[in-house]
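Colleague: here are the coordinates; sequence isn't available:
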């Protein structure tokens, strides 16, 4: 869904790739090598200065592979901390919960930590972690074929005319490879276990309560934690939310991206007309659709590479130039790049969404859904309704998805862009409804994925900062104009 995100512009674009990929369920940063940290006994942290970032501290946390067997095998999580620069003002720990699934906390802390510390005037030690299988944590892998990890293939973009035969074959291969090569760690990847890991981290930090900023898929993790451990939540910010319906979870998030692209596209159309790609904003959509269709018909057709570039570029205004360049390249007959996820990124994203809930296995049902979705939402051409490896997943979910409700402290602040391409506003309202009196919603009149400190909206940023620093939430849901 992740969610996701592009240091600030270049990192923002790479992070957007991971959030787009994760939110689309098959948005990211490059997987970094683990920072050296001294191994500690289970449940403790041995902080030391990060070798690659002297201003931050690194540690490792050992957590049970299976919480039903707490004395059984453990796995290692990489943890990172940016200490308050005003210890006299420190009021606790703020946990950053990255998107994805598959987002690395290390990258979120590197991109956002200093800015959040400055905005909150040192009110928190800012902590992040790489979830199971990610980044500096014990790695996982499905050993996927490199071609299957190309984003225009890993994501379920149908073939010309909406054919899903190749998608079905690839989904079978990926599910089989993960079952064959993933092992116990891959089978343990789930939102439920990430939530349990967060509570283990809270205890290791010595905190009775945590504050948090979760973004994209991280809002679902954060909502689940707030539901399961309400007594351990302090000030809880959920940024770029989606529908928490436990009957759908990631399958619903993926489907919603079709509407998200339609909501967001007019922002790009205005930019494109202003930068010479069309005479008028209303001309951009037919131009793009015709170009993608033309690429489909050419040998080695790259229509899906162009569509994939569009969908990911909608995450940030800063990515519009890259999309414009891709359109011009396609018009000139030049090949488009085919970016790929790493094997680790792909494994974590696929395993998490497939382990969270069962997906339908009837291929014909996906074919019908794609045919309908292509007509209703031509920009995404049926991808959000298409089949994924979860249709052939052999590992049964170990936990039932949680149902979010209004029981608990009134300490949740949601923030949401009105034109979010990955977690559309209309579905964020379902998260708001589920939380009831526990939450307030700050709606930001902006496009893109990620609202807090992301798009220069002073009203939205001030509302979140006031909550984190002073505990003040708006008295009612708030709309922040441009």
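Modeller: Good, I have the coordinates. Just so it is clear, the structure is predicted and the values come from calculations on it, not from any experiment. Numbering: from 1, shown residues only.

Colleague: C-alpha only now, for contacts and for neighbours.
Modeller: Fine.

Colleague: and the top strand by length along the chain, which residues are buried?
Modeller: In the chain, taking DSSP state E as the definition, the longest strand is strand 53-64. Of the residues in strand 53-64, those buried under the neighbour-count criterion (16 or more other Cα atoms under 10 Å) are 56-64.

Colleague: Use this one as the comparison:
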């Protein structure tokens, strides 16, 4: 399966070992320069000829949805409503069968001088945008929610929007428990066989539509959503994979952009091999930073001072002697590794991971298993959400690179030497798309010619979307302006005052950060 590492959610990036191994000039923060065209002028059609007009969204109360995606955490300061937008299944055949996309709107009860909708995407691919809108409403400044409706959407194939479900729960359990680094040929061949089976299951479940969940199709959906919410130009906040989706949209519909913030940049020019190796380096660096922090605070770190050696020892033990679990599963090296990966998405989780590793070594694996299950989208009843299915499908639909199983095996060995902890799993993350059965639909990439300045946010120690992607994406867009946070973890907004101020001023007033603005890690 395409790996977890290529799946980039806003606060974490999920999947499993196979699914997670098969499933980143100093200027003052207050400085502002460059003002783009933030006028609401007419949008360009840009869609396929013959596409039917988009009907306005009919918003309705949806307490059941809020209870589901928001875990019941409705905030009295906001009103919530849901609606749908209908789009062609295939934008090349605009009058053919359709998908219905689910939207959720969060509106402040104190909203004044409304600018429009702020469309948000959490990344993945596979993460639901409905929950993101609920979550962001309570965490971003009131200055933003007071001027915009927050609108989250589930992209096609995800969450409540014609969700792809083709991998049975027992198969997901099997894939998540696979060894993180299949050294023997028989172990490797077993994972090849399982990846092929997953591809076949998905092809059988969606014989005519499996290739229609690509990023370019979704980018065209995004413009339909813009029209459906009544905005002549789009205001968009995309995290992680949401930056990739945003980049494709910006190339296709540059004239339809009012303001774009892309946080946790993906470089869409990279091949799948280049992207996976970049993540191998990023996660290796993040773990080294964690280990150094553990060594520096060895007295309070339960696996200090040699955190790397301790984690390596645990993985070796679990590969040989997995720990039986009350539900019949076993904590394998694959699940333990996934729990470690989950904690590298945010520095606040480092102490949790250190304690979880220590507890597992003492025979109590519950906390490390919980991290892994959260990462994989596994519920307590043994069911999974559809993030794994969607992540695999979208990534493989997008992937135009021609690889062989033998090449993956070579990369596994090479990257194991270059990135001792993370290299082999990242190489294995390529396997799913190598054997993916359906026709690919790679997206168009290029400049956003005619778009206003687009803010591209990067975190210097982001493991999932390495920092070097930030400048590359800004350059590709042509109108990109780099905003840097010297921090740890995946994505930056709205974690620090400096980043919040820069992004909020841009979204509300069109004040673009001075080029190469750097926000310190405080």
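Modeller: Nice, I can see it. Quick caveat, the model's predicted, so the values are computed rather than measured.

Colleague: ok, then the element right after the longest strand of the first structure?
Modeller: Towards the C-terminus, the helix or strand next in line after strand 53-64 of the first structure, according to DSSP states H and E, is strand 74-82.

Colleague: For that following strand, give the aligned segment of the second structure as residue numbers.
Modeller: The alignment of strand 74-82 of the first structure onto the second structure (TM-score structural alignment) spans residues 98-106.

Colleague: Now do the helices in the stretch 251-400 of the second structure.
Modeller: Residue ranges of the helices in the stretch 251-400 of the second structure, as given by DSSP state H, counting those that start in this stretch, are 272-296, 307-320, 333-343, 350-361, 366-376, 387-398.

Colleague: quick one on the thing from earlier: could you point out the member of the buried residues of strand 53-64 of the first structure that lies closest to residue 470 of the first structure?
Modeller: Looking at the buried residues of strand 53-64 of the first structure and their distance to residue 470 of the first structure, the nearest is residue 56, at 25.3 Å (Cα to Cα).

Colleague: so who does the closest one touch?
Modeller: 49-50, 80-83 (Cα atoms under 8 Å, 6 or more residues apart in numbering).

Colleague: Over in the second structure, tell me which residue corresponds to it.
Modeller: The criterion is TM-score structural alignment: under it, residue 56 of the first structure has residue 80 as its aligned partner in the second structure.

Colleague: do the same with residue 169 of the first structure
Modeller: Alignment note (TM-score structural alignment): residue 169 of the first structure maps to residue 193 of the second structure.

Colleague: ok, now residue 268 of the first structure?
Modeller: For residue 268 of the first structure, the aligned position in the second structure is residue 290, judged by TM-score structural alignment.

Colleague: Against residue 287 of the first structure, how distant is the residue of the first structure most remote from its centre?
Modeller: Distance from the C-alpha centroid of the first structure, by Cα atoms, centre = their mean, peaks at residue 279 (34.7 Å). If you measure residue 279 of the first structure against residue 287 of the first structure using Cα to Cα, to the nearest Å, the figure is 11 Å.

Colleague: ok so, going back, can you tell me which of the helices of the stretch 251-400 of the second structure comes nearest to residue 432 of the second structure?
Modeller: Ranking these by proximity to residue 432 of the second structure (Cα to Cα) places helix 387-398 first, at 7.5 Å.
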